[in-house]
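Visitor: sequence unknown, structure follows:
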């Protein structure tokens, strides 16, 4: 399992959840976590750091465009993971008719193997168990559109170049406390792995 967080420094729930996941001790297999991928963006709490937008560096079908992305991809190739998670947060809410537009509160899978089914299952699990009653409906998670390489994102590169299951997890930053977003993000990863009998 490979987890990356912190591609965008102003999305702390992603890199904070990744730091928590990095402490896990799996019973079997291998866990590889890069929790704070773009450290200059995290330091400055900005969307982009010295590397520009790291999550647009993942050129499909060839080497990533930026040195940092190439170094991260070298780690991917070294470990050859079976499943991937990219942890983010959006200001908006995917498909919202009441809040700001965005990709938050969604699990965006690659179209491979079990990924679409488990993205839907994880969204349902979070909604039933971790969305407070006063947040229901407006903040429910759903399965987002496929990450299939139409944009040069990390998960898109996983989808096209590796043809493996991957998930971009996006909580929303819109009027949600940080600790709650971290919990939602971490729990999505946990539920996907639970259904996959990894943990």
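Guide: Received the coordinates, thanks. Bear in mind the structure is a predicted one, so any value in this text is a computation, not a measurement.

Visitor: could you use CA atoms for every contact and neighbour count after this?
Guide: Noted.

Visitor: distance of residue 151 relative to residue 100?
Guide: Residue 151 is 22 Å from residue 100, where distance means CA to CA, to the nearest Å.

Visitor: no wait, residue 83
Guide: Noted for residue 83: a distance of 31 Å to residue 100, by CA to CA.

Visitor: likewise residue 38?
Guide: Taken as CA to CA, the span from residue 38 to residue 100 is 26 Å.

Visitor: those two: who's more crowded?
Guide: residue 38 (26 against 16; other CA atoms under 10 Å).

Visitor: ok, now which ones touch that one?
Guide: With contacts defined as CA atoms under 8 Å, 6 or more residues apart in numbering, residue 38 is in contact with 6-9, 49, 51, 54.

Visitor: ok, residue 125 next?
Guide: Residue 125 sits next to residue 191 when contact means CA under 8 Å, 6+ apart.

Visitor: quick one: it is in a helix?
Guide: Yes - when classified by DSSP: H, G, I helix; E, B strand; the rest coil, residue 125 is found to be part of a helix.

Visitor: what two of the contacts of residue 38 are the furthest from one another?
Guide: 6 and 51 (12.4 Å; CA to CA).

Visitor: compare those two (neighbour count), which wins?
Guide: The residue with more neighbours, out of residue 6 and residue 51 and counting by other CA under 10 Å, is residue 6; that gives 31 against 17.

Visitor: ok, that one - contacts?
Guide: Counting by CA under 8 Å, 6+ apart, residue 6 has contacts 12, 14-15, 35-39, 41-42, 87-88.

Visitor: let's have those residues in JSON lines, adding secondary structure.
Guide: Putting these into JSON lines (three-state DSSP) gives the following:
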{"residue": "12", "secondary structure": "helix"}
{"residue": "14", "secondary structure": "helix"}
{"residue": "15", "secondary structure": "helix"}
{"residue": "35", "secondary structure": "coil"}
{"residue": "36", "secondary structure": "coil"}
{"residue": "37", "secondary structure": "coil"}
{"residue": "38", "secondary structure": "coil"}
{"residue": "39", "secondary structure": "helix"}
{"residue": "41", "secondary structure": "helix"}
{"residue": "42", "secondary structure": "helix"}
{"residue": "87", "secondary structure": "strand"}
{"residue": "88", "secondary structure": "strand"}
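
Visitor: which one among those gets closest to residue 71?
Guide: residue 37 (10.4 Å).

Visitor: that closest one reaches residue 7, doesn't it?
Guide: Yes - using CA atoms under 8 Å, residue 37 is in contact with residue 7, at 5.3 Å.

Visitor: below is structure B, check it against A:
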């Protein structure tokens, strides 16, 4: 069965995730203002323009509510692995949701990528870390139901996708291991699915390919392993799905937003490649 069919079936059962229409009209369209534009800190979500010849299906998390936010499933004509990419869990972490918007514009050669660019859309529009229900990334109770309707709906979507890997995109103020509690420039893997090896390999690759030698302090490293000890999305992926996942943290310390977005997207690309999902026209 195609992953898109699996997702649609899961959405029907869940009830809070509604499978939408295939965006067939976008086939052949070129990437518009989002691609290559200055990202800035404008908090308004920017609907992606899918790449030519890409099959995209859409749906919504929490449809018909103030917290309604779309997801995009980018797929190839071939079956294969599935990834889930989430941005905007914290609404003021611009590089995470801007990178997710760009990932929703990819053309992949096999499998599919389910992208939720603006998970906490109210917080994104306010440019605030937390939404009306508090910190979304503290609501994914381990071994049970998430604590709020938004967290439950997002989790239902992740579980219905039956992912091979989940990538959660964030931004921090400082650098992991340098600036106290800040965690930028680090990849935090699950204890499941070989994610620690993924984090090491991708950090090494991105450091070699894109981080300038003069910016040695901004080299990426693997953070601590997330095995299910806290109510974070990636902790729950590890403990409840026994699936590979990585929490990606960029820093805003001496790093402009455009660079944050570009590096975040490249990290996601290499993580998905490790699980057999290849982006056509790979950047590294």
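Guide: All right, it came through fine. Source: prediction; values computed, not measured.

Visitor: give me the more crowded residue out of residue 37 and residue 7 of the first structure.
Guide: Using other CA under 10 Å, the more surrounded residue of residue 37 of the first structure and residue 7 is residue 7, with 32 against 20.

Visitor: residue 9 of the first structure - how many residues pack around it?
Guide: Counted with other CA under 10 Å, residue 9 of the first structure comes out at 25.

Visitor: which one in the second structure is aligned with it?
Guide: Under the alignment (TM-score structural alignment), residue 9 of the first structure pairs with residue 91 of the second structure.

Visitor: return the distance of the equivalent of residue 173 of the first structure over in the second structure relative to residue 264 of the second structure.
Guide: Mapped onto the second structure by TM-score structural alignment, residue 173 of the first structure lines up with residue 252. Residue 252 of the second structure is 12 Å from residue 264 of the second structure, where distance means CA to CA.

Visitor: ditto for residue 235 of the second structure
Guide: 20 Å.

Visitor: okay, those two: which has more neighbours?
Guide: Using other CA under 10 Å, the more surrounded residue of residue 235 of the second structure and residue 264 is residue 235, with 29 against 25.

Visitor: so who does that one touch?
Guide: So residue 235 of the second structure contacts 142, 190, 226-229 (CA under 8 Å, 6+ apart).

Visitor: hmm, 6 Å instead?
Guide: 226-228 (CA atoms under 6 Å, 6 or more residues apart in numbering).

Visitor: how about residue 171 of the first structure?
Guide: 89, 104-105, 181.

Visitor: same deal with residue 183 of the second structure?
Guide: Per CA under 6 Å, 6+ apart, neighbours of residue 183 of the second structure: 172, 175-176.

Visitor: and those residues as CSV, adding distance to residue 270 of the second structure and neighbour count?
Guide: Conversion of the contacts of residue 183 of the second structure to CSV gives the following (distance: CA to CA, whole Å; neighbours: other CA atoms under 10 Å):
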residue, distance to residue 270 of the second structure, neighbour count
172, 21, 21
175, 21, 23
176, 21, 24
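
Visitor: so stretch 134-154 of the second structure matches what in the first structure?
Guide: Counting by TM-score structural alignment, stretch 134-154 of the second structure sits on residues 52-72 of the first structure.

Visitor: how about residue 273 of the second structure, what's its partner in the first structure?
Guide: Using TM-score structural alignment, residue 273 of the second structure pairs with residue 194 in the first structure.

Visitor: any idea how far residue 118 of the first structure is from that match?
Guide: According to CA to CA, residue 194 of the first structure stands 10 Å off from residue 118 of the first structure.

Visitor: next: residue 151 of the first structure.
Guide: If you go by CA to CA, the gap between residue 151 of the first structure and residue 118 of the first structure works out to 22 Å.

Visitor: who has more neighbours, the two?
Guide: residue 118 (23 against 16).

Visitor: check which helix or strand the more buried one maps to.
Guide: helix 115-129 (DSSP states H and E).

Visitor: equivalent range in the second structure for the following helix or strand past that helix?
Guide: Next helix or strand after helix 115-129 of the first structure toward the C-terminus (DSSP H and E): strand 142-143. Aligning strand 142-143 of the first structure against the second structure (TM-score structural alignment) gives residues 221-222.

Visitor: average gap between the longest helix seen in the first structure and the second structure?
Guide: The residue-count maximum for a helix in the first structure (DSSP state H) belongs to helix 178-195. Helix 178-195 of the first structure, aligned to the second structure and superposed, deviates on average by 1.2 Å (mean CA distance after the TM-score superposition for the first structure).

Visitor: start and end of stretch 56-63 of the first structure, how far apart?
Guide: Start and end residues of stretch 56-63 of the first structure are separated by 12 Å (CA to CA).

Visitor: buried ones in it?
Guide: Neighbour-count burial for stretch 56-63 of the first structure, counted by 16 or more other CA atoms under 10 Å, picks out 56-60.

Visitor: follow-up on the earlier one: between the contacts of residue 6 of the first structure, which is closest to residue 168 of the first structure?
Guide: Nearest member of the contacts of residue 6 of the first structure to residue 168 of the first structure, counting by CA to CA, is residue 87, at 6.0 Å.

Visitor: give the equivalent position in the second structure for the closest one.
Guide: Using TM-score structural alignment, residue 87 of the first structure pairs with residue 169 in the second structure.

Visitor: residues in contact with its match?
Guide: Residue 169 of the second structure touches 87, 96, 248, counting by CA under 6 Å, 6+ apart.

Visitor: quick one: the second one from residue 260 of the second structure, how far?
Guide: In this case it means residue 96 of the second structure. 8 Å.

Visitor: have a look at those two and say which one is more surrounded.
Guide: More crowded of residue 96 of the second structure and residue 260, by other CA under 10 Å: residue 96, with 28 against 23.

Visitor: ok but residue 7 of the second structure is inside a helix, no?
Guide: Yes - under three-state DSSP, residue 7 of the second structure falls within a helix.

Visitor: nearest spatial neighbour of it, chain-adjacent residues omitted?
Guide: residue 161 (5.1 Å; CA to CA, 6 or more residues apart in numbering).
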